[in-house]
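>>> got a sequence here, can you build the structure:
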Amino acid sequence: MADLIDIVTDRVEAERETLLARHRAAQARARPRPTAATPATACAGCGQPIPPARRQARPGSTRCAACQAAHEVRQARRHRTGV
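Coordinates of the predicted model:
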């Protein structure tokens, strides 16, 4: 027979899964990403054309290499500081 801890743990896990699914759905609606079928040709960061070599190496890229590097630095900083 399941005790109270098991019941609460199951309920928390179910709620967590529900919230994650909602978050993923919201992210998908908020920022549709180009696919290999519809490649981005202009950088989302600077607006300059994404070089063909980058688009071939990283299909679906939305930023040029320089803007992507800067974006990753900002993301790492936010992750470390929580801002």
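>>> going by C-alpha atoms from here, please, whenever you check contacts or count neighbours.
OK.
>>> buried set for the biggest helix by length in the chain?
Ranked by residue count and defined by DSSP state H, the top helix of the chain is helix 4-30. In terms of neighbour count (16 or more other CA atoms under 10 Å), helix 4-30 has no buried residues at all.
>>> run this one through as well so I can compare:
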Amino acid sequence: MKSIVFGGVKFIFLVRGEKLPQAKIGNDYGGSYLIWPRKNGLWDVRWKWLDWQEITTQQFDDEHAAFQFAHEHHLKRMKKLGG
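So this is what the prediction gives:
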């Protein structure tokens, strides 16, 4: 697992077969994005504020594309919030 914090939001990246430890799911940031590879080889994204939410049904070809989608989602949220 690796993670980065950008703009007060945590982006968490898992590798194939890795589970997210419960201790890493806290609300100590302005939300979290989880990015991980599915069994079918495509990448998935979830957003968490209070609970994990599916923000798209789209799956992505690689980790970078999934991160780009999550980052754009974050920027749109910030724009709506006036930030």
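>>> could I get the TM-score for this pair?
TM-score for the superposed pair, counting by TM-score structural alignment, normalised by the length of structure 1: 0.29. Supporting figures: 38 aligned residues with a CA RMSD of 3.8 Å.
>>> in structure 2, which spans are helices?
Using DSSP H, the helices found in structure 2 span residues 63-80.
>>> I figured I4 of structure 2 hits L34, correct?
No - I4 of structure 2 is beyond contact range of L34, at 11.0 Å (criterion: CA atoms under 8 Å).
>>> about what we covered before: helix or strand right after the longest helix of structure 1?
helix 52-57 (DSSP states H and E).
>>> and that next one, what's buried?
Quick answer for helix 52-57 of structure 1 (16+ other CA under 10 Å): R55.
>>> can you spell out which helices and strands pack onto that helix?
Other helices and strands packing on helix 52-57 of structure 1, by 3 or more CA pairs under 8 Å, 6 or more residues apart in numbering; DSSP states H and E, are absent; none qualifies.
>>> and the strands in structure 2?
Listed from the start of the chain, structure 2 has strands (DSSP state E) covering 2-6, 9-13, 32-37, 43-48, 52-53.
>>> dump these to a markdown table, plus mean neighbour count.
Output for the strands of structure 2, formatted as a markdown table (neighbours: other CA atoms under 10 Å):
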| stretch | mean neighbour count |
| --- | --- |
| strand 2-6 | 12 |
| strand 9-13 | 21 |
| strand 32-37 | 23 |
| strand 43-48 | 22 |
| strand 52-53 | 13 |
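>>> reformat those strands as CSV; add distance to H73 of structure 2.
Shown next, in CSV, are those (distance: least, CA to CA, whole Å):
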stretch, distance to H73 of structure 2
strand 2-6, 13
strand 9-13, 11
strand 32-37, 10
strand 43-48, 9
strand 52-53, 12
